[in-house]
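Asker: structure, please.
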Amino acid sequence: MALGPRLDLRQSQSLVMTPQLQQAIKLLALSNLEIEAFVAGELEKNPLLDAGSAEDDRFTPTDGVDRQVEQPALSADIGEADTLIGQGLGEADSPLDVDHSAETFIDDGPGDRMAAQAIGTGAVGSGGGDMLPGHGGEAPDFDSFANPEPGLQEHLMEQAGSHLSGMDLLIATQLIGQIGEAGYLEANLLETAHALGVPLHDVERVLDVIQSFDPTGVGARSLSECLALQAKEADRYDPCMAKLLANLDLLARGALPQLRRICGVDEEDMADMIRELRGYDPKPGLRFGGERAAPVTPDLFVNPTKEGWAIEVNAATLPRLLVNRSYYVELSGGVQDKAAKSWLADCLASANWLVKALDQRQKTIIKVASEIVRQQEDFFHKGVAYLKPLTLKAVAEAIEMHESTVSRVTSNKYLSCPRGLYELKYFFTSGVAAADGDGAISAEAVKSHIKALIATEDPHAILSDDTLVDLLRAKGMDIARRTVAKYRESMGIGSSVQRRRQKALQGKAA
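Answerer: Reported below is the predicted structural model:
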């Protein structure tokens, strides 16, 4: 065999992920709100994409004159976009437009009824949303009418401006800037005095003024000081209360006999002081400021019907996306430059792909959600105690999809049903072997039973983890003690010793 350079031709097959396929896979993992943001970006880049509805094109003139518009005959094989565009009929192709007269939509509440009334009166927005008279064509955002609440530091600075001036106001500004969101001072007074070049007693004096501001307890340097400020405000700060606040660690451990000896009070007085402390706010600064937590928006609605369960994608968070083919016909007729024609063709292909990709995404989500509802039907009927063990692989095999596709579909998606709002990942749980060896029980169902047993336990007979194991085994759940402890801790429930102390304190304060 001769050695030397040469050229060979070979044929091979391989799987290649095109950029469009990669983007379609990414779309599956996005929530409806993230899809809305993605579509908004595409609308800015592609002139052939339109977020408006086609209602305006369907309305005929209503000036009292009957008009008959002669429509060109369409052959049976003219359905594809390229054929229509070639004949100058690009606006006639709308394969993915929703036929509102043929679709059945679930009435989710007053919002849907308002939308139906708006459609009936012709007040339909370009994006398929509600339009109300006098609001510029869009439904008003009622949340925007709420005045933003001032933050804690703004609230304190308003009070400092009316009580202090000059150097004292400068010191107060420095101290207020170092108060955390919980209301505690996170600064070292000596370092602050050195930084400002003022005596330490001036900083302490200004701090005393700040600690008199609303909310009571703000500016404290420890929990005991915070509670002491509130006790002074309530005129309950006596020597006994001062000793109690100086020994909060004993109170946390439930060492009531030792506390009574330190404070020099009897059981009744100790119970009264504990009851007083429970009425104080350990984090007074949290009443102010902070951004409002955005509510979770469901991506799917599941509602019972006579035939079973109706599953619907939340269309309110999905923009209606159309390909403006009439605009394409108009542009293509006047374009002569080769580069411009190529760019316009790319825009059309990208727009067509995006519309179909979003349509396929919705179908995939519905398919996965339908299988989840079918597998966990007992949960929707009876509650979390009947949740079954379920894996991504089991759902993927049932609907003949890849496990990674199911994983992407269930990421960042929420399902709203009569029992509440749940993340789709919630329905995938590991299993615990049944005591009789027949099947398995969901870990979430076991947690539900543990929580119910602890919630109904006798304060004088606290259930240990070993006792919980026996009670669960009697219910048909074969579970180890360490697993009970793990589930209990994951739900934020203390041990039997901690619960005994907590209920003892509650009994004293009652």
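Asker: okay, CA-based contacts and neighbour counts for the rest of this
Answerer: Will do.
Asker: nearest residue to the residue nearest the centre of the chain other than its sequence neighbours?
Answerer: In the chain, the residue lying closest to the centroid (C-alpha atoms, centre = their mean) is Val296, at 3.6 Å. In space, not counting the residues next to it along the chain, Val296 is nearest to Tyr414; the distance is 7.9 Å by C-alpha to C-alpha, 6 or more residues apart in numbering.
Asker: and for that neighbour, the neighbour number?
Answerer: 21 (other C-alpha atoms under 10 Å).
Asker: let's see this one next, to set against the first:
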Amino acid sequence: MSGRNRITIAQSQRLSLNTRLLSSIKVLGSDAAGLSRFLEEAAAENPHLLVEPAPPGDWLPRWSEPLRQLREGAAPAAEEIAAAAGPSLQAHVAELLAGLRLRGAEARLAEGLALALEPSGWLGRPLEALAAEAGLAPAQAEAVLARVQAAADPAGLFARDLAECLRLQAAEEGWLDPLAEGVLARLPLVAAGAVERIARELAAEEAAVEAVIRRIRGLDPKPGARFAACAAPLREPDLIALRGPEGWEVRLNGAALPALRLAGEKGPGRSAAQALVRMVEGRNATLLRVARAILARQVAALEQGIGALRPMTMAEVAEATGLNQSTVSRAVAGTAVDTPRGTWWLRQLFSRPVRGEGPAAAALRDSLARLVAAEDAARPLSDAALAQALAAAGAPVARRTVAKYRDMLGIPPAHRRQKRDRKGRTRG
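Answerer: This next block holds a predicted model:
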């Protein structure tokens, strides 16, 4: 039997994403820093596209006032600290540094340390660079950093890496002996579970090494994470929200994004450059449209802090703006807005109610963080006590919900938050 060729006709549908559409999606989903890199790469390949550096000074971070007080040697007023959004890391650090009463180059370095602090509580820039900017020798900068780290509470703030963060906490608890130092210097082996190798290298008993590792695992790797719930990293935000004469206004942060300009006459690449300029303009317009819709629903949070955040979904914002929900999701991805209450991620302002008509989950986490920040360090609140306090404030939740949110905030359980002196006695 011989085979025969057959011709058939079939109909199918397929979504084809061309290069221009893919670029448009990438532009919309990029934050200011990522978009700047993308535009610089595009300009390097296309002579018809010029990228002009962003003008400096359009953004004054929320650190400005605390740092001004620091430079002038005045401690922030208690009411200003209390008014911060959540237990603010910024206000906490400003109070800490003001108490050290540094002067001159040392005060400038302290300011640099504060600005370099990541939400994790670690330093995000090398100490050598900060020392050079402040006009200090490396040894002098090390001495100032050591003084700041020693005064920091919780211990581990201003660490340069994970090992230093844990070392500071071990020293504060009083068990940083040579064996603990050796184990902390071998954290990759700790992560791999290579207890036998660590013991061999340190000429120690495996049981002793395992005991140190258990203590290390009880430390907090990100002591800064217990502060403001929706805080974005300390970098140039994409947007700025300010109260104007007619209410709250949202605008693009001109200092975060370079300006685009077409160059040259007709030629290869000019149409692509024009298309990219239109994409960026469309991205900016969409970002403003989405951000204004979000913040119009969160005026209470702008005025009172994250604790007043109301429940909100992306579907609501999509309906209000006439945009697709996926477009809203891309627009808020990695986007930060600077407000008088701190710099926030737009995505983290979306939060469903904990139950029924209750508060937003993010607001509840903020209230939880406030309670922990205000507790007696010698007698920290248990999860059950925290649940009772939240219920008394009008936010009834189960103890297991408190435990879940506490873990999300990076807050250790009560027995690990309890402060003890070097002899193991409870403080207070």
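Asker: and the TM-score between them?
Answerer: Aligned and superposed, the two chains score 0.55 in TM-score terms (TM-score structural alignment, normalised by the length of the second structure); 283 aligned residues with a C-alpha RMSD of 4.4 Å.
Asker: circling back to that earlier point, close enough to count as contact, the residue nearest to Val296 of the first structure and Tyr426?
Answerer: No - if you go by C-alpha atoms under 8 Å, Tyr414 of the first structure and Tyr426 don't touch, sitting 9.4 Å apart.
Asker: and for the two, which residues touch both?
Answerer: Here Tyr414 of the first structure and Tyr426 share no contacting residue, scored by C-alpha atoms under 8 Å, 6 or more residues apart in numbering.
Asker: separation between the residue nearest to Val296 of the first structure and Ile365 of the first structure?
Answerer: For Tyr414 of the first structure, the distance to Ile365 of the first structure (C-alpha to C-alpha, to the nearest Å) stands at 11 Å.
Asker: also Pro295 of the first structure?
Answerer: Relative to Ile365 of the first structure, Pro295 of the first structure is positioned 22 Å away (C-alpha to C-alpha).
Asker: of the two, who's got more company?
Answerer: The residue with more neighbours, out of Pro295 of the first structure and Ile365, is Ile365; 21 against 6, by other C-alpha under 10 Å.
Asker: mind checking what secondary structure Val432 of the first structure has?
Answerer: Using DSSP: H, G, I helix; E, B strand; the rest coil, the structure places Val432 of the first structure in strand.
Asker: and the strands in the first structure?
Answerer: With DSSP state E as the definition, the first structure shows strands at residue ranges 49-50, 300-304, 309-313, 322-323, 414-417, 420-423, 431-433, 440-442.
Asker: residue range for the last one in the second structure?
Answerer: Think strand 440-442 of the first structure. Under TM-score structural alignment, strand 440-442 of the first structure corresponds to residues 358-360 of the second structure.
Asker: contacts for that stretch next, please.
Answerer: Here stretch 358-360 of the second structure makes contact (C-alpha under 8 Å, 6+ apart) with 309-312, 351-354, 395.
Asker: looking at those residues, which is nearest Pro268 of the second structure?
Answerer: Taking C-alpha to C-alpha as the measure, Pro268 of the second structure lies nearest Met312 of the contacts of stretch 358-360 of the second structure, at 46.6 Å.
Asker: if we can go back for a sec, point out the most buried one among the strands of the first structure.
Answerer: strand 322-323 (a mean of 24; mean count of other C-alpha atoms under 10 Å).
Asker: which residues in the second structure does it align to?
Answerer: Residue span in the second structure matched to strand 322-323 of the first structure, by TM-score structural alignment: 261-262.
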